[in-house]
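A.B. asks: Generate coordinates for the sequence data below:
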Amino acid sequence: MRSNRFRTTGLAATALLAALSLTACTGDDDAAAEKAGAAAPVASTSDQRSSTTGTDTGKTADDNAKDAGSKANAPAENAAGTSKGSGSGTSNAGTSNGNKGNTNSSPVTCTGDNTKVTVSKVSRPINHLLLTATNTGNRPCYAYHAPALRFDDSQAAFPVLRDSMPQAVVTLEPGQSAYASIGLSGEDDMNDLHKGTRLAVYFMPKSNSGSTGSPANLKLPADTYWGNNGFVTYWQTEMDDALTF
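C.D. replies: Predicted coordinates:
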């Protein structure tokens, strides 16, 4: 009987010890679980913060990218505006250049409207006057043939010296001059001279028929006398050539 009681007691003791061990283990596991559970929310909060921070950072980066893009575009637009201004400026220059290019530079006929004509006495040859016609226009002009002269109220044009005809038509660029000499009288005029005070200079067209444009009306130098057998030369490019006749 004691033997059975001891066995029963031993078994009971063993069972108690096993229960205590199991309780202890369970307690440790619960404690570990509680610790793990306590740690888990901390980790989760950290992740949420990290995630939230990441999301905020993403939004800031986008906003910054947009701001940066806007700032980057602003100088580009300004630069484009400056370029347009320069282009406008270039366009105006182009238009100015185009206007110059479109200026008609083809020659016209010299007349009293686009030339300045003067008359002067010369020492050699004697009894001569010199006509000078200067192109005052902005286009070249042709000084065709010889000028047609009328002294005072004379009805007849002054004779032209045919031997003075140049090899080519005299062309005057703006600012250039042509010359013609006037032999006031001939040998047969010594007893039939006229005192002159005014001279009308007419320009001839290419056809050499009639006259063209306005005449130049000049005041003659003092003590100018002319005769019916005098002459006027063709227009010449050089003054010396005009005064050789």
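A.B. asks: Please make it C-alpha for all contacts and neighbour counts, starting now.
C.D. replies: Noted.
A.B. asks: Check which element follows the top helix by length along the chain along the chain.
C.D. replies: Across the chain, the longest stretch assigned as helix under DSSP state H is helix 2-102. Note on helix 2-102: by DSSP states H and E, the next helix or strand toward the C-terminus is strand 108-109.
A.B. asks: Quick one: list the elements packing against that next one.
C.D. replies: strand 141-143 (3 or more C-alpha pairs under 8 Å, 6 or more residues apart in numbering; DSSP states H and E).
A.B. asks: Run through who's touching the strand it packs on.
C.D. replies: Strand 141-143 has contacts (C-alpha atoms under 8 Å, 6 or more residues apart in numbering) with 107-110, 135, 169-174, 178, 203-204, 235.
A.B. asks: Going through those, which ones are buried?
C.D. replies: Buried subset of these (neighbour count, 16 or more other C-alpha atoms under 10 Å): 109-110, 135, 169-174, 178, 203-204, 235.
A.B. asks: Check which helices and strands the longest strand along the chain sits against.
C.D. replies: Identified as the longest strand of the chain according to DSSP state E is strand 212-226. Packing partners of strand 212-226 (3+ C-alpha pairs under 8 Å, 6+ apart): strand 115-121, strand 194-203.
A.B. asks: Proceed likewise with the subsequent sequence, for comparison:
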Amino acid sequence: MRTNRFRTTALAATALVAALSLTACGGEDEAMGTKTAGSATGTAAPAATSTGDKTGTGDTEQPEAPAAGKPEAQTVPAGDKHAGGNGTGTGTGTGDNRSKKPKAAPDAEAAAAIPACTPKNSRVKVSSVSRPINHLLLTVTNTGSTDCAAYYAPFLRFENAQAVYPILEDSKPQAVVTLSPGEEAYAGIALLGEPGEDEPVKSANLGVITVDRNNQPKGETTLKLPAGTVTDSRGFVTYWQSDLETALMF
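C.D. replies: Predicted structure coming up:
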């Protein structure tokens, strides 16, 4: 009987040890984050969000209208620009454009004392450009020994055209462009408007009239245009600009 009791007790003790071992393993599995049965469930962490004020405002001052001049030139109002003219003039057929930067007149009184750039003290040339399309570039160079000012915009007479070419009012710079000897100023010419608006006119020659500070003609230069140049009534010429990129951005 005692032997049987010991045997029963031993078996019971063995069963208890086994049960405790299983419990310990289960606890260790849970502590280590593992499960032997059942489906794992969980919720995704919410996405991180950030807030910030990245808005800004800016005001653009519209240019003033130029003084009246002779011959009278049409003007292109704001919002009525050449259809293909928005862009930058990155490619030109002008060769070396590494001239000195022209300087703006410090004030109206100083500008009034500077003579205009005319055929007597400057040289004008016209060049084709690769971009934007349907554009030409006018360049005036001070060939004199003193400063001259490129006032307003040049008056243009395209051969076979019925009127003086329109001037783009939106292109008026903040100050008169003043050129020291050897320096250059630029004006962009848009040749065509929307296709089909009117019949383009072919021209072989261009008359360029520079003006004084009162917007009065001070001499005309006749230039030969690139072969195949055509214009229509929706084209325009810009005011004189101090850099080539600005002249071709309209």
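A.B. asks: how distant is the longest helix of structure 1 from the center of its chain?
C.D. replies: Remark: helix 2-102 of structure 1 is offset 59 Å from the chain centroid, using C-alpha atoms, centre = their mean, to the nearest Å.
A.B. asks: Same question for stretch 221-237 of structure 2.
C.D. replies: Relative to the centre of its chain, stretch 221-237 of structure 2 is centred 25 Å away, using C-alpha atoms, centre = their mean.
A.B. asks: tell me, it lands on which residues of structure 1?
C.D. replies: Aligning stretch 221-237 of structure 2 against structure 1 (TM-score structural alignment) gives residues 216-232.
A.B. asks: rewinding a little: who touches the longest strand of structure 1?
C.D. replies: Residues from elsewhere that reach strand 212-226 of structure 1 (C-alpha under 8 Å, 6+ apart): 111-113, 116-121, 184-185, 193-205.
A.B. asks: in what helix or strand does the residue mapped onto Val140 of structure 2 from structure 1 lie?
C.D. replies: Using TM-score structural alignment, the partner of Val140 of structure 2 in structure 1 is Ala133. Assigned by DSSP H and E, Ala133 of structure 1 belongs to strand 128-135.
A.B. asks: what's the mean deviation for that strand versus structure 2?
C.D. replies: Compared with structure 2 after fitting, strand 128-135 of structure 1 deviates on average by 0.3 Å (mean C-alpha distance after the TM-score superposition for structure 1).
A.B. asks: Which other helices and strands does that strand contact?
C.D. replies: Packed next to strand 128-135 of structure 1, using 3+ C-alpha pairs under 8 Å, 6+ apart, are strand 115-121, strand 177-183.
A.B. asks: ok, Asp147 of structure 2 touching Ile114?
C.D. replies: Yes. With contacts counted by C-alpha atoms under 8 Å, Asp147 of structure 2 reaches Ile114, the gap being 6.8 Å.
A.B. asks: Buried residues, stretch 114-134 of structure 2. List them.
C.D. replies: Quick answer for stretch 114-134 of structure 2 (16+ other C-alpha under 10 Å): 114-119, 121-129, 131-132, 134.
A.B. asks: and what of stretch 202-214 of structure 1?
C.D. replies: The neighbour-count check on stretch 202-214 of structure 1 (16+ other C-alpha under 10 Å) flags 202-205, 211-212 as buried.
A.B. asks: How about stretch 147-163 of structure 1?
C.D. replies: Applying 16+ other C-alpha under 10 Å to stretch 147-163 of structure 1 flags 147-152, 157-161 as buried.
A.B. asks: Structure 2: which residue goes with Gly81 of structure 1?
C.D. replies: Using TM-score structural alignment as the criterion, Gly81 of structure 1 maps onto no position in structure 2.
A.B. asks: Next, count neighbours for Gly81 of structure 1.
C.D. replies: Per other C-alpha atoms under 10 Å, the neighbour tally for Gly81 of structure 1 reads 12.
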